[in-house]
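**Student:** need a 3D model of the following:
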Amino acid sequence: MAQDNQAHLDVLLVGAGIMSSTLAVMLKELDPSLRLEIVEQMEGGAMESSNPWNNAGTGHAGLCELNYTPQAADGSIDIKKAININAMFEESKQFWAHLIETGTFGNPETFIHSVPHLSFVEGKANVDFLKKRAELLKAHHAFADMEFTTDKSVMAQWLPLMMAARKDDEEIAVTHISNGTDVNFGALTCELLTYLDQQDNSTLSYKHKVVGLERCAQGWKVTIKNLVNGQRRTVTTKFVFLGAGGAALPLLQKSGIPEGKGYGGFPVSGQWLRCDNPKVVEQHQAKVYSLAAVGSPPMSVPHLDTRVIDGKKSLLFGPYAGFTTKFLKYGSFLDLPLSVRFSNIWPMMAVGRDNMDLTRYLVSEVMQSMEQRLDSLRRFYPQLDPADWKLEIAGQRVQIIKKNAEKGGVLQFGTELVSSADGSLAALLGASPGASVTVSIMLDLLKRCFPEQSASAEWKEKLSAIFPAPLKELETNAELYRSTQDRSDTLLKLR
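**Tutor:** Down below sits the predicted model:
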């Protein structure tokens, strides 16, 4: 069983969300003897970004997200990112299927459900883009089942809620693929944490906060504060993982590792419109993504989603962006100003200079009225009843600011793993598609931070059993991809 307050650890993880819980379980699968502790300042796990109401719950697999297939000025479309993200999501499914098969988890329907993924566009230029995109993707085995249509009668079968009361002269198109998913990353995280809490040499420390982080002969000396009684304790650990969402950046700065110099964070808050009316919800069984407005950032891609949380279906539409200086939903308004350092002030200023459009966009989003938000939804659902929808506050996202030789600094949308040269500390920064590809990120971390163990025959054998289909082979081997997907989908009850 779990042991409290171990003074000497092999692994200390900060944050009890999907990132830390995935890495912790993966390490325990590979080496059950590891002494491990997760430190979380909230009273339980999955209370920030991993909470199901704080994210879209999309199993990001490149099936519907149009920003993963950018179109160049010459009209060409790059599908490499969509293929890579699709393979990474299948890698995640292999890990979850393994945990189901070995009895670690109970019913997969507590955290994952089949939901078709669709892309929806308006206007001739966008219809042409979507058709070309579909033709390119269908040529790859991961997207062979994708369907494209401009036939409104077919769209009415797929999207009855969206197609009711549409004008006949609207030029619209849709792609449809049936094997998309809705994932409750909060429930998944709690499954992982429950498993960890039952293991020897595993400690889950809630209402605790890391307040000190410095190198020592054993690796790292970490000072942890009990937020209930104020008492402090110190542990030594060979490895530290900073997987605390927006709070990872300040801790990375506190570590002082050279690899963390120059990183800054740009916090963006979010909001959703939520509908729980069963009569409305039952008419939309899909996740439908469209294009962001011209000049808007990738984070603003509008989508109308089926959500399944604790067995109940709802609809979410958004996101609507906002700005706050907090790095966490339950953080401090001082998070952003306290993150400014001599090493990152120029990259942050350069990003501010070069992203005035983003600033104006965020201001306009913050100033929107409820009626303006509903107008955005009417693009998807013309016959909406305002009484069915309420505004929900989503989680915080801290976009990465990093040094750039040409521009001084750039704002990066996505997820980035930063690790020390000796592999004793790693931090995960950024946002989407983070949760969906957590497993792939952690496999990369194992290679970087546990190189000797990863190269050992024991770990290789265990990893091969968990992941019979490696990432690159999923991208290139159609037969292996299909057999692996069929196996995972069967175990996860997605078929």
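**Student:** okay, CA-based contacts and neighbour counts for the rest of this
**Tutor:** OK.
**Student:** did I read that right, Ser269 in a strand?
**Tutor:** Yes - under DSSP: H, G, I helix; E, B strand; the rest coil, Ser269 sits within a strand.
**Student:** I figured it hits Glu392, correct?
**Tutor:** No - using C-alpha atoms under 8 Å, Ser269 makes no contact with Glu392, being 11.5 Å away.
**Student:** in terms of neighbours, single out the busier of these two.
**Tutor:** For Ser269 and Glu392, the more surrounded residue by other C-alpha atoms under 10 Å is Ser269, and the numbers stand at 23 against 14.
**Student:** any idea how far that one is from Tyr320?
**Tutor:** For Ser269, the distance to Tyr320 equals 8 Å [C-alpha to C-alpha, to the nearest Å].
**Student:** same deal with Trp158?
**Tutor:** Counting by C-alpha to C-alpha, the gap from Trp158 to Tyr320 is 25 Å.
**Student:** quick one, strands of the stretch 301-450 of the chain?
**Tutor:** Using DSSP state E, counting those that start in this stretch, the strands of the stretch 301-450 of the chain run over 303-309, 312-322, 389-393, 397-404, 408-412, 415-419, 425-430.
**Student:** now show me the structure for the sequence below, then we'll compare the two:
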Amino acid sequence: MSNRQIKTDVILIGAGIMSATLGSLLKELVPDWEITVFEKLASAGEESSNEWNNAGTGHAALCELNYTSEKPDGSIDISKAIKINEQFQVSKQFWSYLVSSKLISNPQDFIMPLPHMSLVQGEQDVEFLKKRFEAMSNNPLFQGMEYSDDPEKLAEWLPLVMTDRTSDEPIAATKIDSGTDVNFGALTRMLFDHLQNKNVEVKYEHSVDDIKRTSDGLWELKVKNHKNGVVQRHTAKFVFIGGGGGSLHLLQKSGIPEGKHIGGFPVSGIFMVCKNPDVVEQHHAKVYGKAKVGAPPMSVPHLDTRYIDNKKSLLFGPFAGFSPKFLKTGSMFDLITSVKPNNVLTMLAAGAKEMALTKYLIQQVMLSKEQRMEELREFIPNAKSEDWDMVVAGQRVQVIKDTEAGGKGTLQFGTEVITAADGSIAALLGASPGASTAVSVMLELIKKCFPQQINEWEPKLKEMIPTYGVSLMAHPELIQEIHTSTDRALELSKELALSK
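**Tutor:** Have a look, this model is predicted:
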């Protein structure tokens, strides 16, 4: 190993959407900072950000029923949906800035307009959806949402779903045309091309094997080059760990107190993908259902039109799988080696608490293809097995930590940023709505980690994100303005979409 330290200002670990977003923001704020990126794989966006490893939904809480809950008095709480929608508007503003500034081009290569729909069956769920629609359609963020429980209208919206449906159970849907399909893999690759044009050094096939604090307050990384086996030491004032499921191990190696008492539980996803173009053409929407009773939030079934490699695809899922790996390309020992003296009680408490999840995962792993097809037929009654193949999607590591509300060993279903007290290192853990809210998450990280510079950076931040520091709900007059400007820049308006 070389004893020479290679110095840089910022190190980003992992070439996924989070590092791509943070790197792009920092390059605009402080162009002269030196940034180095280390990625274990041979190219950008190959793990969680890859288009086959996630749902590709622009999560704006338009159709995802798990972001709205029924309160004890029967009313619908839409506060989480509002927050997620506002975060997605921030992402769209930053992407629009990049396109308008000609830093990236051809937005249709990563984002497409696509209706978002919620679909439910049964009296109780239909009643829930109706109340949800009433609560949301009065809100300017969700303007344009429609509701119907009329089978004829639903057949117009969802021909594939309604054909040959024999059940006499009540069925209802909501539809909103301002939804999007986002190819986060394509966006990640575009952003890394842009960063390399801005002299960011991106080192592929390099893994970070260790990370520690030096006596002068820098972070020193032990980095292995997989092409020639050479190990080097790199130092930086600031390090971001954005390695998807691999982030937890590196956070633990950093030794920061904030990284203790945190565990991770891996869940893999499986999608059914339709290979019959005639079937694919009959569906044009992202349609989210309701998770079955006892199933975790990440198991919400959805039937999605996707645009991958400029080709229309149709996916259904996710079905849960289990592997002890924290990444698709990870090690079978990832789970066991993540258990440390400081988090073993947290992990054991989660194991005792989450017996229902364990049972659910075992049941999911045991499903045959035909059993998966039966679940698909709840959405597409006449689905034929020969038209569908299985695709293994990405690994997601759900965060386990001790919380005041949930107690010891509480499973977190979201995205979490762990930051050192002095802001010199931060790690991103967790899963959905992840990529969709990347810009908001990274802006929060910048605010926490660079408190001295944030005031000086504010004018540039407002140039990139016009609503920076402003709640859209507090300024509803801005909502239409933002929708119009971002839709124009990202070519999402109906006129542009129809002219393609």
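**Student:** that older thread, when Trp158 and Tyr320 of structure 1 are compared, which one has more neighbours?
**Tutor:** Using other C-alpha under 10 Å as the criterion, Trp158 of structure 1 and Tyr320 rank with Tyr320 on top: 23 against 20.
**Student:** please name the nearest non-neighbouring residue to Asp310 of structure 1.
**Tutor:** Distances taken as C-alpha to C-alpha, 6 or more residues apart in numbering place Thr110 nearest to Asp310 of structure 1, at 6.9 Å, with adjacent residues excluded.
**Student:** contacting residues for the corresponding residue of structure 2 for Asn179 of structure 1?
**Tutor:** Here Asn179 of structure 1 is matched to Ser178 in structure 2, going by TM-score structural alignment. Residues counted as contacts of Ser178 of structure 2 (C-alpha atoms under 8 Å, 6 or more residues apart in numbering) are 113-116, 144.
**Student:** doesn't Ser178 of structure 2 fall inside a helix?
**Tutor:** No - assignment of Ser178 of structure 2 by three-state DSSP gives coil, placing it outside any helix.
**Student:** Cys275 of structure 1 contacts Ala387, doesn't it?
**Tutor:** No - counting by C-alpha under 8 Å, Cys275 of structure 1 stays clear of Ala387, with 9.2 Å between them.
**Student:** the two - which one has more neighbours?
**Tutor:** The residue with more neighbours, out of Cys275 of structure 1 and Ala387, is Cys275; 20 against 8, by other C-alpha under 10 Å.
**Student:** and that one, what does it touch?
**Tutor:** By C-alpha under 8 Å, 6+ apart, Cys275 of structure 1 lies in contact with 281, 314-316, 388-390.
**Student:** make CSV from those residues and add distance to Glu101 of structure 1 to it.
**Tutor:** What follows is the contacts of Cys275 of structure 1, written out as CSV (distance: C-alpha to C-alpha, whole Å):
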residue, distance to Glu101 of structure 1
Val281, 32
Ser314, 29
Leu315, 31
Leu316, 32
Asp388, 40
Trp389, 40
Lys390, 39
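**Student:** which one of these is nearest Gln198 of structure 1?
**Tutor:** Nearest to Gln198 of structure 1 out of the contacts of Cys275 of structure 1 is Ser314 (C-alpha to C-alpha; 32.8 Å).
**Student:** the residue lying closest to Glu65 of structure 1 once chain neighbours are set aside: neighbouring residues, count only.
**Tutor:** Distances taken as C-alpha to C-alpha, 6+ apart place Tyr289 nearest to Glu65 of structure 1, at 6.1 Å, with adjacent residues excluded. Using other C-alpha under 10 Å, the number of residues around Tyr289 of structure 1 comes to 25.
**Student:** report the separation between Tyr289 of structure 1 and Ala164 of structure 1.
**Tutor:** 18 Å.
**Student:** what does Arg360 of structure 1 give?
**Tutor:** For Arg360 of structure 1, the distance to Ala164 of structure 1 - C-alpha to C-alpha - is 34 Å.
**Student:** Three-state assignment for Val294 of structure 1, please.
**Tutor:** Val294 of structure 1 is classified as coil under three-state DSSP.
**Student:** distance check, it against Leu417 of structure 1.
**Tutor:** According to C-alpha to C-alpha, Val294 of structure 1 and Leu417 of structure 1 sit 30 Å apart.
**Student:** which of these two has more neighbours?
**Tutor:** Leu417 (15 against 6).
**Student:** in structure 1, point out the residues matching stretch 105-119 of structure 2.
**Tutor:** Under TM-score structural alignment, stretch 105-119 of structure 2 corresponds to residues 106-120 of structure 1.
**Student:** residues of that stretch that come out buried?
**Tutor:** Applying a neighbour-count criterion of 16 or more other C-alpha atoms under 10 Å, one finds 108-120 buried in stretch 106-120 of structure 1.
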